[in-house]
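Asker: Everything below, folded, please.
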Amino acid sequence: MRPTVLIAEDHSVVRMGTMVMLEQMYPNILVSEAASFDEVIEQLSQTKFDLIILDIHIPGGDNIKMIETIHLRQPGIRILIFSSYDERLFAINYIQAGAMGYVQKDASNIIVKIAIAKVLNDEQYISADLQKNMVNRWLKTGNKPKKGLMVLSAREREIMNLLIKGHRTNEIKTILNIQASTISTHKERIFTKLNVENVIELEQLVRAEMKKGN
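Answerer: Sure thing, here's the model as predicted:
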């Protein structure tokens, strides 16, 4: 097997580490790199890839909409999300959008290798912890209406995650490449949907929801 893989990540250290890992797994692998989503599009127009390892916040990307954009250019490509964001908040949305797996950047090398191997073998990768979390939530809610954090859209969850990490509007604007007014609108919707009045209450609610899934 000689897979072709595109690493879409703006941090050179992460790209290098991922490349070394891939070469250990597949000595004859062909690896390409992209540091922005514009470079991803350019690479997709030049080479047919078996797999793209994609960071959610690669510069120029549009978060979950990137999945559709990538598949429009290469319908058969496998997508593995490689993110620093908590899988319990984001993985399901990206997998439902068409990604075949989601692995956190703080996962062990063994876990990352398992995720890569599974996705390259046309298998979906979901961590054991996330599977447990999903089962627990299903047992508790069944087919009931969405509750807690599940009422938020993918974009609202991203902004929520940045807010509870202490990022201010100007920082979020730069990270997500969106207008400050858009952030304010999403923030207001988040507070309304979750019935909280400030970021402190939001953080407390998120912690409580995470405990429910464990």
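Asker: going forward, measure contacts between C-alpha atoms and count neighbours the same way
Answerer: OK.
Asker: Okay, and Gln43 sits in which element?
Answerer: According to DSSP states H and E, Gln43 maps onto helix 37-46.
Asker: now that helix, how far from the chain's geometric center?
Answerer: Its chain's C-alpha centre and that of helix 37-46 lie 19 Å apart, by CA atoms, centre = their mean, to the nearest Å.
Asker: same question, stretch 68-80
Answerer: On CA atoms, centre = their mean, the centre of stretch 68-80 falls 15 Å from that of its chain.
Asker: returning to what we had before: and for the helix holding Gln43, what's in contact with it?
Answerer: Ala8, Ser32, Ala34, Ile58, Pro59, Gly60, Gly61, Ile70, Arg73, Gln74 (CA atoms under 8 Å, 6 or more residues apart in numbering).
Asker: Which among those residues count as buried?
Answerer: Ala8, Ser32, Ala34, Ile58, Pro59, Gly61, Ile70, Gln74 (16 or more other CA atoms under 10 Å).
Asker: Next, the second sequence, to be compared with the first:
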Amino acid sequence: MNHLENYSLPTRVLLVEDYAIIRLATKVLIKETFKSAIIHEAATLRDGISCLEAHEIDLVLLDIQLPDSEGVAMISKIRMVQPKVRILIFSGLNEQIYGLHYIKAGANGFLSKDATKDQMQAAISATLNDRRFLSEVMQGKILNENMYPGFVPENPLEALSIRELEVMDMLLDGLWVKEIANQLGLTESSVSTYKSKIFERLGVTTLIELYTEAEKFRQ
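Answerer: I've put the predicted structure just below:
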């Protein structure tokens, strides 16, 4: 399969990832297929935005667990700078839990960090050619949801909204309700309501129980 398809090189890629070793490995994989690629790097969303303001970019390869991550809001923030840029989420988080939320928010695809080299090449090729990239796992999830209204996933985290997932992740990172409210631009009462819904859906009553249940289902 010709992963380059009809896309004309050089490809201008912005890799937004806070771990240097992952940036290095990803650059090597991109260069194997897109030999003339121009690759810019950023370790934070803020640095990524600065790069987008300074350079024309074809594709943003975006981690969603950045030190200054803003969740799905990062999609619109990036597109405020370059409206037509393609965004491929590149994450170690569970694709079945987080993937569809980011696709619905406007990302061109969601690629797991567990993906093979061929899958990465296919994902980049698809997004550069203005197609959505969905793994077979994601396609099956969408098919189930569309064919069977009311379908209840075995993993309770898949039933959480993206905002509930964001609040849950911040709680698990040790943030207090007030800190979460400030970061997400919400009221403290709204965050408390999300927290209550999360506890109810996972059948827990304490943060320790939440951590235990979340770790069971996030892998």
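Asker: coming back round to it: can you pick out the most distant pair from the buried ones among the contacts of helix 37-46 of the first structure?
Answerer: Pro59 and Gln74 (20.3 Å; CA to CA).
Asker: residue range for stretch 12-32 of the second structure in the first structure?
Answerer: Counting by TM-score structural alignment, stretch 12-32 of the second structure falls onto residues 4-24 of the first structure.
Asker: What of stretch 87-101 of the second structure?
Answerer: Residue span in the first structure matched to stretch 87-101 of the second structure, by TM-score structural alignment: 79-93.
Asker: For the matching stretch, measure first residue to last.
Answerer: End-to-end distance for stretch 79-93 of the first structure, by CA to CA, to the nearest Å: 13 Å.
Asker: Check stretch 182-195 of the second structure too.
Answerer: 15 Å.
Asker: which residues are contacting that stretch?
Answerer: Contacts for stretch 182-195 of the second structure (CA under 8 Å, 6+ apart): Glu70, Arg163, Glu164, Val167, Met168, Val177, Lys178, Ile180, Ala181.
Asker: what residues are up against the residue nearest to Asn198 of the first structure when sequence neighbours are not counted?
Answerer: Excluding its sequence neighbours, the residue lying closest to Asn198 of the first structure (CA to CA, 6 or more residues apart in numbering) is Phe191, at 7.3 Å. Contact analysis of Phe191 of the first structure by CA under 8 Å, 6+ apart lists Glu197, Asn198, Leu202.
Asker: re earlier: mind reading off the mean deviation between whichever helix or strand comes after the helix holding Gln43 of the first structure and the second structure?
Answerer: Sequence-wise, the next helix or strand downstream of helix 37-46 of the first structure (DSSP H and E) is strand 51-54. Compared with the second structure after fitting, strand 51-54 of the first structure has a mean deviation of 0.2 Å; criterion: mean CA distance after the TM-score superposition for the first structure.
Asker: Give the aligned range of strand 51-54 of the first structure in the second structure.
Answerer: Using TM-score structural alignment, strand 51-54 of the first structure pairs with 59-62 in the second structure.
Asker: which SSE is the spatially most distant residue from the centre of the first structure in?
Answerer: Within the first structure, Asn28 marks the point farthest from the mean C-alpha position, 27.8 Å out by CA atoms, centre = their mean. Secondary structure assignment for Asn28 of the first structure, by DSSP H and E: no helix or strand.
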